[in-house]
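Undergrad: Here is a sequence with its predicted model. Questions after.
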Amino acid sequence: MSFQLPLGKKIAITGPNGSGKSTLLYHFANNKSRLTISPKAEIGFFRQMSYQFTCDETVWQFVKNRSDYEDGMLRSVLHAMQFIGTDLRKKVKALSGGEAIRLQLSQLFLGENNILLLDEPTNFLDIHAVEALERFIKAYQGTIIFVTHDQAFIKNVADIQFEIKEKDIEQI
């Protein structure tokens, strides 16, 4: 297949389960096959179901150690993703699945990426976290390519939607 993704857009990739959506994101992230990706691309990748931490850092240490933003910005993003008060002192390895996903998404938006790949980012998030994610996506200056089955989420944030069906991809 051959297609081009425009810069600075929010791009949804949809299709039935097993059609290759997650595999396509993996190939983007790892520059596999015959992909042409700009050497200036700094890719951040949120992988579905990869929300377990083994490090001994707190939520605050985890974000602070991986971002050059000022403390106020870090606190603002964490607060938007419902990390407040004593939540900042929780050990990341003790976070629930939903908390870990919110932390990973926070860290991605605070990173030095200009392309974000999000594989089913709304899974396990409550409505407040999904709304915060929508605000982050809308405000993000770079390109975001995301896979989801959540039609409301697509309607709220996608500029462009591609659908994979029968091993082909087309813009819809």
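TA: Looks like it arrived, so ask away. Worth saying up front: this structure is predicted, and the values here are computed from it rather than measured. Numbers count the residues shown, from 1 in each chain.
Undergrad: drop to CA atoms for contacts and neighbour counts, all remaining ones
TA: Noted.
Undergrad: Please name the nearest non-neighbouring residue to residue 87.
TA: Nearest residue to residue 87, sequence neighbours excluded (CA to CA, 6 or more residues apart in numbering): residue 59, at 7.2 Å.
Undergrad: and the one you found, what does it touch?
TA: Neighbouring residues of residue 59 by CA atoms under 8 Å, 6 or more residues apart in numbering: 87, 88, 89, 90, 91, 92, 103.
Undergrad: biggest separation within those residues, which pair?
TA: Pairwise distances across the contacts of residue 59 peak at 12.8 Å for 89 and 103 (criterion: CA to CA).
Undergrad: the more surrounded of these two?
TA: The neighbour count for residue 89 versus residue 103, taken as other CA atoms under 10 Å, is higher for residue 103 (23 against 14).
Undergrad: show me what contacts that one?
TA: 59, 78, 81.
Undergrad: And what about it, helix, strand or coil?
TA: helix (DSSP: H, G, I helix; E, B strand; the rest coil).
Undergrad: Could you check how far it is from residue 31?
TA: 25 Å (CA to CA, to the nearest Å).
Undergrad: Can you tell me which helices and strands the one helix or strand residue 26 maps to packs against?
TA: Per DSSP states H and E: residue 26 is located in helix 21-30. Where contact means 3 or more CA pairs under 8 Å, 6 or more residues apart in numbering; DSSP states H and E, helix 21-30 is packed against strand 43-46, strand 115-119, strand 143-147.
Undergrad: let's bring in a second model and compare:
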Amino acid sequence: NLTLVKGSQKLLTQVRFQIPYGKNIALVGANGVGKTTLLEAIYHQIEGIDCSPKVQMAYYRQLAYEDMRDVSLLQYLMDETDSSESFSRAILNNLGLNEALDRSCNVLSGGERTKLSLAVLFSTKANMLILDEPTNFLDIKTLEALEMFMNKYPGIILFTSHDTRFVKHVSDKKWELTGQSIHDIT
């Protein structure tokens, strides 16, 4: 039974849910209903959230790219994930960043930083990915690559997006947050 409060606003009241393995679940709902807060609560496993000890989570939050160091894209990805250079190059190429491999993270556009953050996420050893608005700042080619990564990902993906086409293409389940509750609207 999870009750979720942010400030003085009660977002969820005694909700129960189970996240099935191998599914892509979209959290949908109006702005301010608690989608991001719920993702953060799950990631931090606050009181009321029980996770199997086998679950290893990775989290992509909106504007995650603001925390990047002043190193090249390629170096950043390899440092953050312990991935090989060849694997890192392949991921960055799939996201359309092959021309920017040696550029500093500090000079990247918002879209390029978003792509790099997603490359880090999909290169981790996590078996559960949490993505908060991953489609912001993405061009069509990168959006298609993200859809491909998400549809092939073998673990759990829990995500939010206001892009209804994207949600339709990558979600196995849709959970709507409304009225301090969660409803499966798949």
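TA: Right, received. Where do you want to start? Keep in mind that what you see is a predicted model, and the values were worked out from it rather than measured.
Undergrad: And the TM-score, once the two are fitted together?
TA: Aligned and superposed, the two chains score 0.95 in TM-score terms (TM-score structural alignment, normalised by the length of the first structure); 171 aligned residues with a CA RMSD of 1.1 Å.
Undergrad: if we can go back for a sec, how close does the helix holding residue 26 of the first structure sit to the second structure?
TA: Its aligned residues in the second structure lie a mean 0.4 Å from helix 21-30 of the first structure after superposition (mean CA distance after the TM-score superposition for the first structure).
Undergrad: Specify, as a residue range, where that helix falls in the second structure.
TA: The counterpart of helix 21-30 of the first structure in the second structure, using TM-score structural alignment, spans residues 35-44.
Undergrad: Now for residue 30 of the first structure, how many residues are close by?
TA: 12.
Undergrad: wait, residue 137 of the first structure
TA: Count around residue 137 of the first structure with other CA under 10 Å applied: 20.
Undergrad: which parts of stretch 172-186 of the second structure are buried?
TA: With burial defined by 16 or more other CA atoms under 10 Å, the residues of stretch 172-186 of the second structure counted as buried are 173, 174, 175, 176, 177, 178, 180, 181, 182.
Undergrad: Quick check: the last one touching residue 38?
TA: Same thing as residue 182 of the second structure. No. Applying CA atoms under 8 Å, one finds residue 182 of the second structure not in contact with residue 38, separated by 10.6 Å.
Undergrad: Run through the helices of the first structure in chain order.
TA: For the first structure, the helices defined by DSSP state H occupy 21-30, 59-64, 71-80, 97-109, 127-139, 151-157.
Undergrad: before we move on, the earlier item: which two among the buried residues of stretch 172-186 of the second structure are spaced furthest apart?
TA: Largest separation among these by CA to CA: 173 and 180, giving 19.0 Å.
Undergrad: coming back round to it: tell me the buried residues in the helix holding residue 26 of the first structure?
TA: By neighbour count on 16+ other CA under 10 Å, the buried set for helix 21-30 of the first structure is 21, 22, 25, 26, 28, 29.
Undergrad: Check stretch 35-53 of the first structure too.
TA: So for stretch 35-53 of the first structure, counting by 16+ other CA under 10 Å, buried means 42, 43, 44, 45, 46, 47, 51.
Undergrad: quick one: contacts of it?
TA: Under the contact criterion CA under 8 Å, 6+ apart, stretch 35-53 of the first structure has outside partners 28-29, 31, 92-93, 97, 100-101, 104-105, 108, 111-121.
Undergrad: go with 7 Å
TA: Contacts to stretch 35-53 of the first structure, defined as CA atoms under 7 Å, 6 or more residues apart in numbering, come from residues 29, 92-93, 97, 100-101, 108, 113-120.
Undergrad: can you tell me which two in those are farthest apart?
TA: 93 and 114 (27.7 Å).
Undergrad: got the contact list for the most centrally placed residue in the first structure?
TA: Most central in the first structure under CA atoms, centre = their mean is residue 118, positioned 3.5 Å from the mean C-alpha point. Counting by CA under 7 Å, 6+ apart, residue 118 of the first structure makes contact with 45, 46, 47, 145, 146, 147.
Undergrad: The alignment partner in the second structure of the fourth one: neighbouring residues, count only.
TA: The equivalent of residue 145 of the first structure in the second structure is residue 158 (alignment by TM-score structural alignment). Look at residue 158 of the second structure: counted by other CA under 10 Å, it has 22 neighbours.
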